[in-house]
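Enquirer: make a model of this:
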Amino acid sequence: MGTLWGGRFQEAASDLMQEFNESFSIDKRLWQEDITASIAHVTMLGDCAIITKEESQLLQTELHELYHAIEANPELLSGNYEDIHSFVEAKMIEACGDTGKKMHTARSRNDQVTVDMKLYVKKSLNELKEFVLQMIQAFEEKGKAVDALMPAYTHLQRAQIVPFSYVLDAYAAMFERDVKKIEDSVALLDENPLGAGALAGTTYSIDRQQTTDLLGFASVQRNTLDSVSNRDFIIDALQCFSSLMMHMSRFAEDFIIYSSQEFQFVELSDHFSTGSSMMPQKKNPDALELIRGKAAKVISLLNAMYGTMKGLPLSYNKDMQEDKAIYFEGLDTTVACVKILTGVTTELKVNEKRLQETIHEGYLNATELADYLVRKGIPFREAHEIVGQMVLYAIEKGSQLHELSFEELTSFSSVIEEDIYHELHPETILQQGIKKDMLNK
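Expert: Below you'll find the model as predicted:
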């Protein structure tokens, strides 16, 4: 196995240890970042006269050639290598001879892997942000396409009337917060660790600002011990994933319920549903159920990363090698769920007729009746008590509040007037106070 160490050892690591230690099978995903960071590093080495200009140019040329070769044929990322770093360096030695052996001057894999991961996390978070913005747009477009009111719930009990679009907007608001969390995470990680070396910098007079500029970081990460041992940026990204997955899981739970025969508010398209191997009539909302299930996995990956880091002394420890498998799985799962939920929402069928039926059931106008009494001069706490008695009466009679006769209503309060039926109508309710703002969503 190709390694970047060995002089201190009298015997090679066992095959078992080499297999246990290797990460190339996972971190070869970082090939673009590793080559890009290496180009910046050897450019700086040449400009600082640590290697000659000719050596720097040769390494830059061969690194670009390797980049394009892998881009054209990803199967080149194979072989018996310890990690992506040893792969790239071996290719440079193969192409440049002794000059390739100079590429790692003033650099350690400790700062190398950290800069690779920062570049990758930064890129992938920005890509995720775009996917989330597309999902938000799908929610907004679906809301505009559906003109229907529905019951909103607390404790899964019918509470008050809202537009269907307003329910979608509630989730869009959650996803908008997730976008801000992603942006904040990108801003926090935007420091360049390259140049920190193994942990304590280097005796060479390198130019860390130059590599910072070449790699597009906002600033140099000042403390070298922190630079090589920092994995906060991965934890922050996993927190973004966990928050986003939690919000998508809540949506999934709501709309799994709404798609049931008992509710019949919505139906998932065939493209995002599955059936039963035994029951011919079944149409299961498996896309949403999988999102709900995968949310637990992503949240557990955040916990795994916290668990990995919580007991580590300064500075770098091999435990941190596990960060890549954790991050890649969290990212891939979250991106897949965002794409699926975007499709589910775009093709969601909304049963507007059923929604129209439900807004006249469940005493959804009880709070507004209490507000009506308050406007007639009754203190809210008394109005609350009166309406509670009216609801109890209506339940016993098997009626809704707006179905009670005028005589029945006034038997509870003499301030009630003939306008009560108009005031309790769903359309009227949503034109009162700040409720009309919901109609603009």
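Enquirer: hey, let's count contacts and neighbours off CA atoms from now on
Expert: Fine.
Enquirer: now the longest helix along the chain, how far from the centre of its chain.
Expert: Secondary structure of the chain per DSSP state H: the longest helix is helix 109-145. Put simply, helix 109-145 sits 8 Å off its chain's centre (CA atoms, centre = their mean, to the nearest Å).
Enquirer: other SSEs contacting the helix or strand following it?
Expert: Later in the chain than helix 109-145, the nearest helix or strand by DSSP states H and E is strand 149-154. With contacts defined as 3 or more CA pairs under 8 Å, 6 or more residues apart in numbering; DSSP states H and E, the packing partners of strand 149-154 are strand 157-163, helix 164-189, helix 352-358.
Enquirer: buried stuff in the second one?
Expert: Burial within helix 164-189, assessed by neighbour count using 16 or more other CA atoms under 10 Å, is assigned to 164-169, 171-172, 174-176, 178-179, 181-183, 185-186, 189.
Enquirer: one more to put side by side:
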Amino acid sequence: MQQQTWSQRFELALNPAIARFNASISFDIELIEYDLTGSVAHAKMLAHTGIISTTEAEQLVAGLEQIRQEYQQGQFTPGIEAEDVHFAVERRLTEIVGDVGKKLHTARSRNDQVGTDTRLYLRDQITQIRTQLREFQSVLLNLAEQHIETLIPGYTHLQRAQPLSLAHHLLAYFQMAQRDWERLGDVYKRVNISPLGSGALAGTTFPIDRHYTAQLLNFDGVYANSLDGVSDRDFAIEFLSAASLIMVHLSRLSEEVILWASEEFSFIKLKDSCATGSSIMPQKKNPDVPELVRGKTGRVYGHLQALLVLMKGLPLAYNKDLQEDKEALFDGVKTVKACLEAMTILLDQGLEFRTNRLAEAVAEDFSNATDVADYLAARGVPFREAYNLVGKVVKTCVAAGKLLKDLSLEEWKELHPAFEEDIYQAIAPQQVVAARNSYGGTGFEQVSRAIQAARSQISAAS
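Expert: Next comes the predicted model:
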């Protein structure tokens, strides 16, 4: 049986299996540096309000910083007997500074302590992920600048629709990442509120200054209700929701890369640095990076669902169930960061667009059919009439094994007298793309402006 140090209320020690089941030190050690930072602020506040002496606060802060150094040097490795990171720190602190270490927990509960640690951790991770998103966007912009006039088939329903500037296609993912960056910034605002001083659930009888600790820890404010302060995990759910959307976008791009790398598409060539082979088929080069990103997406979704289910039936205030938020949150953070890093490297170093194959692809289909209808509509033919006419033309061409570009001018005129020699220029892939010059469209002029605007957007918000 394992004797616990947290209360003399109990006569018997905890069953070893229950002790292992109850402990969180194996994963909440992730919070140790944030726990130390929060504890330093708490000690300073206790002195600031006269609850402990300045000398005692200085001893506590020095001891806490010694623990930080020991941990960073691999000398502090608490085990299961510590139960959690908070007890581990407090026990080691008492070993270093003596009985004054026992004063650190004055006017504080593990409930508001862990809530503070988690918020300090998450705001740090959000900042890092937003930086990664900027790096991902920069790589997308670099690729886009190289491929403004490279054409790629555009699809709806995974059927050839209209040709696009490849840069325009890449910029769509830039915009998704921009929303992700902005969304995380919004989540950050609700993460950056301090629960410290809420106590176990009802506040404290000590004359603490919650705003002082919030200021020391660079929080924007404090929770206005102590019950809410210790039991709220909305911020974690919001983060995992935003993280899930990041993974949605990475997974969509991954699926396209996987298709583009296939023999059927052959739009890209995977480089050796970001691909693997088969253990039995020597000719294979597999797109493992996008496949793993696509697979890990469901993992992040699962963490979001886990937290939603965790919270749905909890009465106020703190419940031990909330210990289960951390592994989901930690793994969600690590997964998103790893996937962003891998996809950024893949785009920057791991693939090459096969421009000759792309040029062939946009010239071998009927994705210019809408431009024939637009051609007629610009010459006074009602669009729906033009649309029906072009549908018949496509049907005839398919039966004859021809493309629209293969029709003679006489054949065009037989279809409608409005057709002139310039129809061939109008349906040429480069012109089809260039002509779509409406704001936000794929026209080369618009795409160039969009890239410039995106560059400015990154610079202004960095």
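Enquirer: ok, back up a step: residue 299 of structure 1: which of the helices and strands packed on strand 149-154 of structure 1 is closest?
Expert: helix 164-189 (14.7 Å; CA to CA).
Enquirer: now which residue in structure 1 aligns to residue 247 of structure 2?
Expert: With TM-score structural alignment defining the correspondence, residue 247 of structure 2 maps onto residue 245 in structure 1.
Enquirer: just to revisit the earlier point, buried stuff in the longest helix of structure 1?
Expert: Buried, per 16+ other CA under 10 Å, within helix 109-145 of structure 1: 109-122, 124-126, 128-129, 131-133, 135-136, 138-140, 142-143.
Enquirer: repeat that for stretch 250-268 of structure 1.
Expert: Within stretch 250-268 of structure 1, the residues scored as buried using 16+ other CA under 10 Å are 250-252, 255-259, 264-268.
Enquirer: how long is it from one end to the other?
Expert: Terminal residues of stretch 250-268 of structure 1 lie 16 Å apart, using CA to CA, to the nearest Å.
Enquirer: chain center to that stretch: distance?
Expert: In terms of CA atoms, centre = their mean, the centre of stretch 250-268 of structure 1 is set 23 Å apart from its chain centre.
Enquirer: check the mean deviation of the helix or strand hosting the match of residue 247 of structure 2 from structure 2.
Expert: For residue 245 of structure 1, the element it lies in under DSSP H and E is helix 232-258. Helix 232-258 of structure 1 differs from its equivalent in structure 2 by a mean of 0.7 Å after superposition (mean CA distance after the TM-score superposition for structure 1).
Enquirer: excluding residues flanking it in the chain, which one is nearest the residue nearest the centre of structure 2?
Expert: For structure 2, the residue nearest the mean C-alpha position is residue 246 (3.6 Å; CA atoms, centre = their mean). Counting by CA to CA, 6 or more residues apart in numbering, residue 246 of structure 2 lies nearest to residue 180, which is 6.1 Å off, once chain neighbours are set aside.
Enquirer: same deal with residue 212 of structure 1?
Expert: Residue 212 of structure 1 sits nearest to residue 192 (CA to CA, 6+ apart), 5.6 Å away.
Enquirer: ok, that neighbour - contacts?
Expert: Residue 192 of structure 1 makes contact with 115, 211, 212, 217, 218, 219, 220, 221 under the criterion CA atoms under 8 Å, 6 or more residues apart in numbering.
Enquirer: a markdown table for those, including distance to residue 416 of structure 1 and secondary structure?
Expert: Output for these, formatted as a markdown table (distance: CA to CA, whole Å; DSSP: H, G, I helix; E, B strand; the rest coil):
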| residue | distance to residue 416 of structure 1 | secondary structure |
| --- | --- | --- |
| 115 | 71 | helix |
| 211 | 76 | helix |
| 212 | 72 | helix |
| 217 | 67 | coil |
| 218 | 66 | coil |
| 219 | 68 | strand |
| 220 | 71 | strand |
| 221 | 69 | coil |
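Enquirer: which one (most neighbours) among these?
Expert: residue 211 (26 neighbours; other CA atoms under 10 Å).
Enquirer: and the gap between residue 426 of structure 1 and residue 292 of structure 1?
Expert: Residue 426 of structure 1 is 33 Å from residue 292 of structure 1, by CA to CA.
Enquirer: typed the wrong thing, it's residue 106 of structure 1
Expert: Taking CA to CA as the measure, residue 106 of structure 1 falls 47 Å from residue 292 of structure 1.
Enquirer: now do residue 11 of structure 1
Expert: Residue 11 of structure 1 sits 50 Å away from residue 292 of structure 1, going by CA to CA.
Enquirer: those two: who's more crowded?
Expert: Between residue 11 of structure 1 and residue 292, counting by other CA under 10 Å, residue 292 is the more crowded of the two (22 against 8).
Enquirer: show the contacting residues for the more buried one.
Expert: Counted by CA under 8 Å, 6+ apart, residue 292 of structure 1 has contacts 245, 248, 249, 250, 252, 253.
Enquirer: same check, this time on residue 124 of structure 1
Expert: Neighbour list for residue 124 of structure 1: residue 331 [criterion: CA under 8 Å, 6+ apart].
Enquirer: coming back round to it: so the match of residue 247 of structure 2 touches residue 298, yeah?
Expert: Yes. The criterion here is CA atoms under 8 Å, and residue 245 of structure 1 meets it with residue 298 at 7.3 Å.
Enquirer: which residues do the two both contact?
Expert: Taking CA under 8 Å, 6+ apart as the contact criterion, the common neighbours of residue 245 of structure 1 and residue 298 are residue 334.
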